[in-house]
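Asks: One predicted model, sequence on top.
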Amino acid sequence: MTTAKYVKDSRTIKTNLVLPNDTNNHKSLFGGILLKHMDEISSIAARRHCRTEVVTASTDSVDFLCPIYQTDSFCLEAFVTYVGRTSMEVFIKVIAEDLDTGERRMAANSFFTFVALGSENKPVPVPQIIPQTEEEKILHESGKQRAEARKTRKAHNKELTTAISTLKPWE
């Protein structure tokens, strides 16, 4: 088994401008654009933790807490909060900043799960995680509960997919 790593070793931060092409008719950032940035930064955090290829396995509900406007920048922060044998949970928080006033607000957050891949794209074990700050400890301590909820949700989705796939409504 590989050596445990500190949460801070995976911490990744990126700040972006909101450009006109990234906005909707409300002059706020498209949710899909934000999701792309969240997936990118969380995959970097996951790779920093395991130092191998990773693949996105799931995303928990993304909570869009407030709009991010064209006059804002948005800062994404991601870090590994919990690990299984071959998977990692990454927390992503998004802070919007009004560049005219300096006001900052939490705009979104979510947990993404990644699987570490070795040669032949097969899952490989990942290092355990060592939380240090109060935020890291709170997120780590509740990680097992979120992992169990994901397993339950995945099993339900498999059953649902099996049930509806025989209907073939696309034909």
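Replies: Looks like it came in fine.

Asks: Going by C-alpha atoms from here, please, whenever you check contacts or count neighbours.
Replies: Fine.

Asks: Surely Ile44 forms part of a strand?
Replies: No. Assessed with DSSP: H, G, I helix; E, B strand; the rest coil, Ile44 is helix; it does not lie in a strand.

Asks: take a look at this one as well, against the first:
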Amino acid sequence: MFKPTEDSRIQISELMKPSHANFGGKIHGGYILSLMDNVAFACASKHSRSYCVTASVNKVNFLNPIEVGELVTMKASINYVGRSSMVVGIRVESENIRTGKKKHCNSSYFIMVAVDEDGKTVPVPGLILNSELDAKRFIKSIIRQESDTKRSADLENLYKNVDQHLDKLKNYKVKIDFK
């Protein structure tokens, strides 16, 4: 079974209140991450018709702060599917409701996994890519996945051979004092 990406797209908007803010009047990043996790769950569950769990989050950069009183909109779509996993791309924008000015606040990729009542993974439908943009998103997900796999292998190698890499520390504010 295959489903087009537009069948699973989700968009939510929420007004940012003082209770969501830190002492500087900016919205807590953790609150935004929680909203993003909720929209990723909704998008992945809609695609898979299964309960989904968050397996990982691939890089969240907070590009612009979100102010109290702004309207935050999150747009989510399925960018990639594996056997039981899905990459949900999320774009977060805020809007000043007085001026209409919009800001791109962050984009992130949540890796969600479909599971049954016992927590066992279940297969998810494939994707029908209806546009060049859908194809680009799918390909970017593959490239990110390959890059993550290579980075994990490189880091594992570092832990096995730390002595070979100690010279990399000379340009950093660190003192080596092994006992």
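Replies: Sure, I can see it. Small disclaimer: the values here were computed from a predicted structure and weren't measured.

Asks: Show me which positions of the lengthiest helix in the second structure end up buried.
Replies: Using DSSP state H, we find that the single longest helix of the second structure is helix 132-160. Buried residues in helix 132-160 of the second structure, defined by neighbour count with 16 or more other CA atoms under 10 Å: 134-135, 137-138, 141-142.

Asks: Turn those into JSON lines, columns for distance to Ala42 of the second structure.
Replies: Below are the buried residues of helix 132-160 of the second structure laid out as JSON lines (distance: CA to CA, whole Å):
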{"residue": "Asp134", "distance to Ala42 of the second structure": "19"}
{"residue": "Ala135", "distance to Ala42 of the second structure": "22"}
{"residue": "Arg137", "distance to Ala42 of the second structure": "19"}
{"residue": "Phe138", "distance to Ala42 of the second structure": "19"}
{"residue": "Ser141", "distance to Ala42 of the second structure": "19"}
{"residue": "Ile142", "distance to Ala42 of the second structure": "22"}
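
Asks: so which of these comes closest to Val115 of the second structure?
Replies: Proximity of the buried residues of helix 132-160 of the second structure to Val115 of the second structure was ranked by CA to CA; the top entry is Ser141 with 21.1 Å.

Asks: returning to what we had before: the longest helix of the second structure packs against which elements?
Replies: When contacts are defined as 3 or more CA pairs under 8 Å, 6 or more residues apart in numbering; DSSP states H and E, helix 132-160 of the second structure sits against strand 71-81.

Asks: Quick check: the strand it packs on compared with the first structure, mean distance?
Replies: Compared with the first structure after fitting, strand 71-81 of the second structure has a mean deviation of 0.6 Å; criterion: mean CA distance after the TM-score superposition for the first structure.

Asks: Specify the angle between that strand and helix 132-160 in degrees.
Replies: Interaxial angle, strand 71-81 of the second structure versus helix 132-160 (axes from the mean of the first three to the mean of the last three CA atoms, to 10 degrees): 80 degrees.

Asks: residues making contact with strand 71-81 of the second structure?
Replies: Applying CA atoms under 8 Å, 6 or more residues apart in numbering, the contact partners of strand 71-81 of the second structure are 5-6, 8-16, 36, 39-40, 43-44, 47, 66, 86-97, 124-127, 134, 137-138, 141-142.

Asks: Mind checking which of those residues are in strands?
Replies: Counting by DSSP state E, the contacts of strand 71-81 of the second structure place 10-15, 86-95, 126-127 in strands.
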